[in-house]
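Enquirer: what follows is a predicted structure for the sequence shown.
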Amino acid sequence: MKIVLAPMEGLVDDVMRDVLTRIGGIDLCVTEFVRVTNSLLPVRTFERLAPELQTGSATRCGVPVRVQLLGSEPEWLAQNAVRAAEMGAVGIDLNFGCPAPTVNRHRGGAVLLKEPDVLYSIVQAVRSAVPAGTPVTAKMRLGYEDTSLTLECAHAIQQGGAEELCVHARTKVEGYRPPAHWEWLARIREAMTIPVVANGEVWTLEDYQAIRDISGCETVMIGRGLVASPDLGWRIRHLQQSGEMLPPAAWSQALLWLRDLTEQCQLRADGGRYAVSRSKQWAKLLQRTYSEAEIFFNEIKRIEGGEQLMAVFDRHIGGA
C-alpha cells in the first residue's frame, strides 16, 4: 500500500515535493514533465525540473523521485530517458495523461490516447533503451473524448514493456470535473498483469478508502488532495497502521508549512516575487481544507514584495 505524489506542472516542483514528503506518508514522487520534441535535452534541463537527480534521485528526507517525460517521438524520448537514467533517475515515467490544450496541440499528453500504436512504440523504445534495472512506468487517462480505447491503450502500454500503469479515472475532455470513474480502474486492473495505480479525486481519508475499495488497487496517486491537505499522506499512513481517522492538522501548523515553502522559494532567482507568487498559489489551494486560508490569502493577494509577505506570516504565526 503506497502513496505517490502526483506530478502537477507549475505546482508540485522540487520545493513542494520537499515540504510534502517531510510531512510524511508519501512513498514516491514523480516530477513535472520534461517536454521532449526532437532533440537530446541538456543536463541543465533535467537538473532544473528534477534537481533531486543531484542528491541520489530522492527528496531531502529520502523519498525517491521518478523523472517524467512527455512527447510523441519514440526515439527522442528513448534518448532523453537514457540521459535521465545516466544522471541517476530511479525510474522513468511517461506522460499520456496531460489534458493541457497547448500540450495536446503539439501531440503530447492525453491526445496520444487516440493512437494506441504510438503508445506502444514509445514505451517499447524507452524500455529497450534504458538499463534493465531502471523501471519504466506510464500514466494515462481513460481516453481523450470517451472510453472506447481505454483497454486498448492500457494493453499497448503494458505490451510495450511498462512495469506499472497509473490511471487518472477521467477522460481528457472531462478534465478535473467530478466525478472520477473509479469503477474503470477496477476494469483496467483486472485486464492487466502489471500493477495499476489509482488516481483521481482523492481529497479525504474517506475518498482514499473508497478508491481502494472500488478499484482494488494497492497504490494510490494523489495530487491536488495532498496540496490542499498537506498531511493527508501522513493521516493515510496512520489510518493504515492504527485504524484511526484523524482530522487535518491545525491551521497554525499548515501556516508553518506554507512559510517553509515560501522561505525556500525566496532563495531562488527572482527571490521575493517568486516566493510571493508561490505563497499565494498554495494559500488559495489550502482554502479547500482551511477557512483561515481564505483570510490569509485575502491579506496577501495584493502584496508584491517578500518583506511585506514575511511580515504577514510573522503576524499570523505570532497570533496563532
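Expert: Done, it's in. Numbers count the residues shown, from 1 in each chain.

Enquirer: please count neighbours and contacts with C-alpha atoms only from this point.
Expert: OK.

Enquirer: what ranges do the helices span in the chain?
Expert: 14-23, 43-49, 74-86, 101-105, 116-129, 150-160, 182-191, 205-215, 224-228, 232-242, 251-266, 271-286, 291-300, 306-319 (DSSP state H).

Enquirer: list the contacts of Q287.
Expert: Contacts for Q287 were tallied using CA atoms under 8 Å, 6 or more residues apart in numbering; they are A228, A293, E294.

Enquirer: contacting residues for E294?
Expert: E294 neighbours (CA under 8 Å, 6+ apart): A283, K284, Q287.

Enquirer: before we go on, here's another structure to hold up against the first:
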Amino acid sequence: MRIILAPMEGLVDAPIRETLTGVGGIDRCVTEFIRVTHGMLPPRIFYKFAPELENQCRTRAGIPVAVQLLGSDPDQMALHGARAAELGAGQVDINFGCPAKTVNKHKGGCVLMREPELMHGITAAVRRAVPADIPVTAKMRLGYDDRTMGVACGQALEAAGASEIVVHARSKMDGYKPPAYWEDVARVREAVKTHVIANGEIWTVADYWRCRKVSGCEDVMIGRGLIARPDLARQIRASQRGESVPELSWPEVVALIDDYAAALKTRLEDRFVTGRIKQWLNYLRGGYSEAQALWPAARKIRDVPPMLDCLKQPVPGIRAA
C-alpha cells in the first residue's frame, strides 16, 4: 500500500511537500505541472517547480518526488521528459487530468481525454525519450464530457508504456463535486494490466478503506484530504496495522504552518506567503474547528506576522491542547 501526495497547482509546492512528508506516512509526491509549449524550457524552470532535483529528487524526509509535465506536443513533451531525467528526475509524470479552463483551452490536461490516440502518442514519445530505468507515469480523470472515456484512455496509456496510471474518480464536467466514482476507477483497473492508483474524495481513514474496497486499488493519491488533515497518511498507515496514533493537535498544526511560512518567505514576497497560508487554512477548516473559528479574522489579514499571531490565539469554547 502506498500513499501519494497529489499535485495541486498553486498550493502543493516544494515547501508544503517538505512540511507534509515530514509528518510521515507519505510514500511519494508529484510536482505541480510544468507547462510545455514551444521551445525548450531552461533548467531553472525545472528547479523552480522541483527544487528537490538538487537532492536526488527527494524531500528532506527522503520521500521521492516525480516531475510532472503538461502539454500536447509529443515531440516537445519528449524533449522535456528527457531533460527532466538528465536533471535527476527519478520519475516523469504526464498530466492528463487538469480540469482548469485555461489549461484545457490551450489543449492541455483533461481535454486530451477526448483524444486517446494523442494521449498514446504523447506518452509513447516521452517513454522513448526517457531512460528505461526511469518510470513514465500518467494522471487522468474518467473523461472530459462524461465518465465514459476512462477505459479507452487507460488502455491507450498502457499501450504507450505508462508504468502507472493515477485515475481521479470524476470527469472534467464533474469538477471536484462529491461523490467520487470509485466504481468507475475499478473498471479502468480491470481493463488494463498497468498498475492503477485511485484518487479523489479521500478525506478520512474510513474514506480510504471505502475507496480501496470499491476501486480495488491498494494505492491511493490524496490531495485536499492531506491538506485538511496533515497527518491523514499517518492515520491510514496506523489503521492498516490495526493501531491508532494521536491526531495532530491544533498547536502542532500551527507549528507546521510556521515552518511552511518560513520556507515560503525564501521564495515569495510576503503578500504571496499570506495568500498561500490562507489557502491552507481554508482547507484546514474541514479538519479543525479552530481553523473554522479563526477563519473570519484570518482571511482579512495581509501580512505574515499578524497572520501567524492570529492562528495562535485561543479559540473561545475550544480547550487548548
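Expert: Received the coordinates, thanks. Predicted model only: the values in this text are computed from it and were never measured.

Enquirer: superposed, what's their TM-score?
Expert: Once superposed, chain against chain, the TM-score is 0.95 (TM-score structural alignment, normalised by the length of the first structure); 317 aligned residues with a CA RMSD of 1.5 Å.

Enquirer: now distance to V4 of the first structure too, for the helices of the first structure, in a markdown table please.
Expert: Formatted as a markdown table, the helices of the first structure follow (distance: least, CA to CA, whole Å):
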| stretch | distance to V4 of the first structure |
| --- | --- |
| helix 14-23 | 10 |
| helix 43-49 | 18 |
| helix 74-86 | 20 |
| helix 101-105 | 23 |
| helix 116-129 | 21 |
| helix 150-160 | 20 |
| helix 182-191 | 16 |
| helix 205-215 | 12 |
| helix 224-228 | 10 |
| helix 232-242 | 9 |
| helix 251-266 | 19 |
| helix 271-286 | 19 |
| helix 291-300 | 25 |
| helix 306-319 | 30 |
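
Enquirer: ok, which of those comes nearest R170 of the first structure?
Expert: helix 182-191 (8.8 Å; CA to CA).

Enquirer: so which bits of the closest one are buried?
Expert: Residues of helix 182-191 of the first structure classed as buried: W182, W184, L185, A186, I188, R189 (neighbour count, 16 or more other CA atoms under 10 Å).

Enquirer: same question, stretch 287-298 of the second structure
Expert: G287, Y288, E290, A291, Q292, A293, L294, W295, A298.

Enquirer: again, but for stretch 213-232 of the second structure
Expert: Buried residues in stretch 213-232 of the second structure (16+ other CA under 10 Å): 215-232.

Enquirer: same list (the contacts of Q287 of the first structure) but as JSON lines, adding distance to L40 of the first structure.
Expert: Formatted as JSON lines, the contacts of Q287 of the first structure follow (distance: CA to CA, whole Å):
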{"residue": "A228", "distance to L40 of the first structure": "36"}
{"residue": "A293", "distance to L40 of the first structure": "43"}
{"residue": "E294", "distance to L40 of the first structure": "44"}
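
Enquirer: OK, contacts around the nearest residue to A180 of the second structure once chain neighbours are set aside?
Expert: Excluding its sequence neighbours, the residue lying closest to A180 of the second structure (CA to CA, 6 or more residues apart in numbering) is A169, at 5.2 Å. A169 of the second structure makes contacts with R141, L142, A180, Y181, W182, D184, V185, A198, N199, G200, as judged by CA under 8 Å, 6+ apart.

Enquirer: returning to that earlier point: what is the nearest of the buried residues of helix 182-191 of the first structure to Q266 of the first structure?
Expert: Of the buried residues of helix 182-191 of the first structure, the one sitting nearest to Q266 of the first structure (CA to CA) turns out to be W182, at 39.6 Å.

Enquirer: any idea how far that closest one is from G160 of the first structure?
Expert: W182 of the first structure sits 25 Å away from G160 of the first structure, going by CA to CA, to the nearest Å.

Enquirer: you'd agree M16 of the first structure is up against R259?
Expert: No - using CA atoms under 8 Å, M16 of the first structure is not in contact with R259, being 11.6 Å away.

Enquirer: those two - which one has more neighbours?
Expert: For M16 of the first structure and R259, the more surrounded residue by other CA atoms under 10 Å is M16, and the numbers stand at 22 against 19.

Enquirer: and the closest residue to R187 of the first structure other than its chain neighbours, what does it touch?
Expert: Nearest residue to R187 of the first structure, sequence neighbours excluded (CA to CA, 6+ apart): S215, at 8.0 Å. Applying CA under 8 Å, 6+ apart to S215 of the first structure gives the contacts W182, E183, W184, L185, A186, R187, R189, A198.

Enquirer: what lines up with S215 of the first structure in the second structure?
Expert: When the second structure is aligned by TM-score structural alignment, S215 of the first structure is paired with S215.

Enquirer: likewise for R278 of the first structure?
Expert: Aligned against the second structure - with TM-score structural alignment as the criterion - R278 of the first structure pairs with R276.

Enquirer: so what's the residue nearest to that match when sequence neighbours are not counted up against?
Expert: Leaving aside its chain neighbours, R276 of the second structure sits nearest to L11 (6.7 Å; criterion: CA to CA, 6+ apart). By CA under 8 Å, 6+ apart, L11 of the second structure lies in contact with R276, Q279, W280.

Enquirer: how much space between the nearest residue to the last one once chain neighbours are set aside and R58 of the second structure?
Expert: The shortest distance from W280 of the second structure to any non-neighbouring residue, by CA to CA, 6+ apart, is to I227 (6.6 Å). Between I227 of the second structure and R58 of the second structure the distance, using CA to CA, works out to 20 Å.
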